[in-house]
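*Asks:* A structural model of the following input is requested.
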Amino acid sequence: MKAYIFPGQGAQFTGMGLDLYQNSPLAQELFEQANNILGFSITDIMFEGSAEDLKQTKVTQPAIFLHSVILAKTLGEDFKPEMVAGHSLGEFSALVANGVLTFEDGLKLVSKRALAMQKACEAQESTMAAVLGLEDTIVEEVCASIDGVVVAANYNCPGQLVISGEITAIDKACAALTEKGAKRALKLPVGGAFHSPLMAPAREELAEAINNTVFSEPMCPVYQNVVAKAVTNADEIKENLIAQLTAPVRWTQCVQAMIADGGTEFVEVGPGKVLQGLMRKIDRNVTASGAGN
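*Replies:* This is a model prediction of the structure:
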């Protein structure tokens, strides 16, 4: 079975989407529509902005969403997903691609999510750290033993887990994880503790927007980050999407579930090749390619 996977924050690059805009009238139309919906020219920042410009949360998340969704739409008849999944923000791209959300509603929710997360980050100083070379259970145990908020946030692939929380708790956890034998426990250049309890204010804001948005039944199962299994019920999809902001991204488990359910060919749709790299570390027996940048 063919699975389409959609990247999350961190996949952005200067010039992203420009080739799509120049080579596809449909892409051009959708990008212009996005500028109108957002109320600013995101295309100017995507096509010509600096890496620093693209790092603004209000830009990064919609930019990656737009690149992914518009690329999927330009594939036309070739785009026939039998299963989809997205990493964190990428879950919104996956839901537009499989017919649950319209392009316009998806973009509005992503923009709302980005602004709500930015506000939560500003309310409390927090961060994330990548932990390499340890079993998940050891990382979880160390996080549980630390005073303060620090939790496992992204299960990216075996031996690569990102933790999230208060800065002092993250510092203590990194020291303890290094003692436990982690190859690296390194703070990431992010503005906040995504997928942790510290995102609760953002979750409340996003919940209201999601509950006021029409979610259709999907054309194929979506493997959601929170539950790491196939979901086809629109109400369940909503609940999981709201929970995602404060719950871990179980990416390794999502991919394993897709493979167990018959996924053999994985296509990454969006900027960069991050997910293709993770695929090879999760299971070398399936093919992973990109739909083009």
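*Asks:* going forward, measure contacts between C-alpha atoms and count neighbours the same way
*Replies:* OK.
*Asks:* now the strands: where do they sit in the stretch 151-293 of the chain?
*Replies:* Using DSSP state E, counting those that start in this stretch, the strands found in the stretch 151-293 of the chain span residues 160-166, 184-187, 222-223, 230-231, 265-268, 287-290.
*Asks:* Buried deepest among those, which one?
*Replies:* Among the strands of the stretch 151-293 of the chain, the stretch with the highest mean neighbour count (mean count of other Cα atoms under 10 Å) is strand 222-223, at a mean of 28.
*Asks:* Check the offset of that strand from the chain's centre.
*Replies:* When distances are taken as Cα atoms, centre = their mean, to the nearest Å, strand 222-223 is centred 13 Å away from the chain's centroid.
*Asks:* which residues are contacting that strand?
*Replies:* Strand 222-223 has contacts (Cα atoms under 8 Å, 6 or more residues apart in numbering) with 83-86, 94-95, 98, 229-232, 254, 257-258.
*Asks:* how about a cut-off of 6 Å?
*Replies:* 84-85, 229-231, 254 (Cα atoms under 6 Å, 6 or more residues apart in numbering).
*Asks:* The strands of the stretch 151-293 of the chain: which one's closest to Ala3?
*Replies:* Ala3 lies closest to strand 265-268 among these, at 4.8 Å (Cα to Cα).
*Asks:* before we move on, the earlier item: pick out whichever of the contacts of strand 222-223 sits closest to Glu48.
*Replies:* Ala85 (29.4 Å).
*Asks:* Just the element for the closest residue to Gly49 other than its chain neighbours, please.
*Replies:* Nearest non-adjacent residue to Gly49, counting by Cα to Cα, 6 or more residues apart in numbering: Thr14, 6.3 Å away. Here Thr14 sits in a region with no helix or strand, counting by DSSP states H and E.
*Asks:* which one's the longest helix in the chain?
*Replies:* When the chain is parsed with DSSP state H, its longest helix is helix 103-123.
*Asks:* Mind giving me the packing neighbours of the next helix or strand after that one?
*Replies:* For helix 103-123, the following helix or strand on the C-terminal side (DSSP H and E) is strand 126-132. Strand 126-132 makes packing contacts with strand 160-166, strand 184-187 when contacts are defined by 3 or more Cα pairs under 6 Å, 6 or more residues apart in numbering; DSSP states H and E.
*Asks:* one more, for comparison:
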Amino acid sequence: MTSRTSSVSSGSPGSPGTQSGCLAMFAGQGSQRPGMAGHLLDTYPAARRLFARADEILGLPLSRICVTGSKEELARTEITQPAIAATSLAVWDLLSEAGYRPAAAAGHSLGEYAALTAAGTLSLESALELVRLRGRLMGEVARESPGAMAAVVGLPADKVLAACAGAEGVGVVQVANYNEPLQTVISGHARAVGEAGRAALDAGAERVVTLDVGAPFHCSLMQAVEEEFTRALAAQPFADPVLPVISSVTGTRIRSGEEARELLRRQLTQPVRWVDVLHTAARHPVSAYTEIGPGRVLSGLARRTLGDVDIRSTGDPRRLKALHDALAP
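*Replies:* Now for the predicted structure:
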């Protein structure tokens, strides 16, 4: 699925991963792992400052959880979401201090909150408070209306949509993520997701992988918490972005703070259009891609969507130090 073109920068491409020709990609849920911020807090004062502030804002020992927390503790979505956001923003702060100046930013679902914070649209306080509430509300949906998500691999998105349509009589099942041209995630009632997955296999999918998540994200089942989250969004200040941000809801540039607020509301029930995000960036002066935060999920999606492009990740000590050192004067 494609979307209209929108410029993300007026500059020219810079050196790989370090200057104005780069897209900063902020990690989403699923990138968490035990110890994911240990190297940050051990090595970088900027990270220690950010985590101290996050602990204070949330009244949670987030810095401890991101260093010594168990896999089970990090899997609680009300913990997962602020933990990933804080880790990503700690990486952003230390790279920014070293001179990192991307052409644009984008975030995969949850990662959009970090992208908007990097762009000056949200304060750290607002972003962390919103993602903590978002995680709690999503957890409530999981407890009250258990669902499932599955990744369909090796089948074009239009055929995945057809598989979902064929399972409508069983329950809710919808596309949740357009992650790459041949990887589409579906979400909804567990039985309907299973039926759509079997139909996708019959249509030629290589495999269907059930995801280890606690809720049916990015589908109409999330409407149950939309009203409460909309009130929370309305209570937070949103500024116009000073760095171009490409929306994961539309795949196009966010033009104002008010548009960002509305898109975060829509994000609860709408699919993540990550393929469109990458294509929008690639059509403009972006020639390199940096994954900001834990893991390397987005690096893989970018490579499989765009082919042979310059991609750097920051999710482990070696890769982060290499980029940080390249930026340092």
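*Asks:* and the strands of the stretch 151-293 of structure 1 as CSV, adding distance to Leu278 of structure 1?
*Replies:* Supplementary listing: those in CSV, determined by distance: least, Cα to Cα, whole Å:
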stretch, distance to Leu278 of structure 1
strand 160-166, 9
strand 184-187, 17
strand 222-223, 16
strand 230-231, 20
strand 265-268, 11
strand 287-290, 10
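*Asks:* and of those strands, who's closest to Ala202 of structure 1?
*Replies:* Of all the strands of the stretch 151-293 of structure 1, strand 160-166 sits nearest to Ala202 of structure 1, with 14.8 Å by Cα to Cα.
*Asks:* So what touches that closest one?
*Replies:* Residues outside strand 160-166 of structure 1 that contact it (Cα under 6 Å, 6+ apart): 126-132, 149-155, 193.
*Asks:* what lines up against Pro45 of structure 2 once you look at structure 1?
*Replies:* Taking TM-score structural alignment, the alignment pairs Pro45 of structure 2 with Pro25 from structure 1.
*Asks:* mind listing what its match touches?
*Replies:* For Pro25 of structure 1, the contact set (Cα under 6 Å, 6+ apart) is empty.
*Asks:* Equivalent analysis for Lys71 of structure 2, please.
*Replies:* By Cα under 6 Å, 6+ apart, Lys71 of structure 2 lies in contact with Pro34.
*Asks:* Could you find the closest non-adjacent residue to the residue nearest the centre of structure 1?
*Replies:* Per Cα atoms, centre = their mean, the C-alpha nearest to the average position across structure 1 is that of Ser88, at 2.5 Å. Computed as Cα to Cα, 6+ apart, the closest residue to Ser88 of structure 1 that is not its neighbour in sequence is Gly8, at 5.6 Å.
*Asks:* Help me confirm that the one you found comes into contact with Leu89.
*Replies:* Yes. Counting by Cα atoms under 6 Å, Gly8 of structure 1 does reach Leu89; the two are 4.8 Å apart.
*Asks:* Might you report the residue contacts of Gly111 of structure 2?
*Replies:* Counting by Cα under 6 Å, 6+ apart, Gly111 of structure 2 touches 26-28.
*Asks:* Aligned to Pro237 of structure 2, what sits in structure 1?
*Replies:* By TM-score structural alignment, Pro237 of structure 2 lines up with Val214.
*Asks:* how deep is its match tucked in, by neighbour count?
*Replies:* When counting by other Cα atoms under 10 Å, one arrives at 12 neighbours for Val214 of structure 1.
*Asks:* what's the answer for Phe40 of structure 1, then?
*Replies:* Neighbourhood size, Phe40 of structure 1 [other Cα under 10 Å]: 12.
*Asks:* same thing with Thr127 of structure 1?
*Replies:* Neighbour tally, Thr127 of structure 1, other Cα under 10 Å: 24.
*Asks:* Please pull up the equivalent of it in structure 2.
*Replies:* Match for Thr127 of structure 1 (TM-score structural alignment): Ala148.
*Asks:* same deal with Gln224 of structure 1?
*Replies:* Matched across to structure 2, Gln224 of structure 1 falls on Ser247, judged by TM-score structural alignment.
*Asks:* do Val274 of structure 1 as well
*Replies:* Using TM-score structural alignment as the criterion, Val274 of structure 1 maps onto Val297 of structure 2.
*Asks:* And Ala116 of structure 1, by the same measure?
*Replies:* Correspondence of Ala116 of structure 1 to structure 2, assessed by TM-score structural alignment: Leu137.
*Asks:* And for its match, nearest residue in space, chain neighbours not counted?
*Replies:* Excluding the flanking residues, the one nearest Leu137 of structure 2 by Cα to Cα, 6+ apart is Val225, at 6.2 Å.
*Asks:* What distance do you get for that neighbour to Phe217 of structure 2?
*Replies:* Using Cα to Cα, to the nearest Å, Val225 of structure 2 is found at 12 Å from Phe217 of structure 2.
*Asks:* Which of the contacts of Gly111 of structure 2 remain contacts when I look at structure 1?
*Replies:* Retained in structure 1 (both residues aligned by TM-score structural alignment, their matches' Cα atoms under 6 Å) from the contacts of Gly111 of structure 2: 26-28.
*Asks:* so of those residues, which ones are in strands?
*Replies:* Of the positions in the kept ones among the contacts of Gly111 of structure 2, Phe26 sit in strands, assigned by DSSP state E.
*Asks:* which of the kept ones among the contacts of Gly111 of structure 2 lies closest to Glu73 of structure 2?
*Replies:* Distances from Glu73 of structure 2 to these, taken as Cα to Cα, are shortest for Gly28 (17.2 Å).
*Asks:* quick revisit: shouldn't the match of Thr127 of structure 1 be in contact with Pro216?
*Replies:* Yes. Using Cα under 6 Å, Ala148 of structure 2 is in contact with Pro216, at 5.3 Å.
*Asks:* tell me the secondary structure for the aligned partner of the residue nearest to the centre of structure 1 in structure 2?
*Replies:* Aligned by TM-score structural alignment, Ser88 of structure 1 pairs with Ser109 of structure 2. Here Ser109 of structure 2 is coil, with the state taken from DSSP: H, G, I helix; E, B strand; the rest coil.
*Asks:* ok, back up a step: so which of Val225 and Phe217 of structure 2 has more stuff around it?
*Replies:* Taking other Cα under 10 Å, Val225 of structure 2 and Phe217 do not tie; Phe217 has more neighbours (28 against 17).
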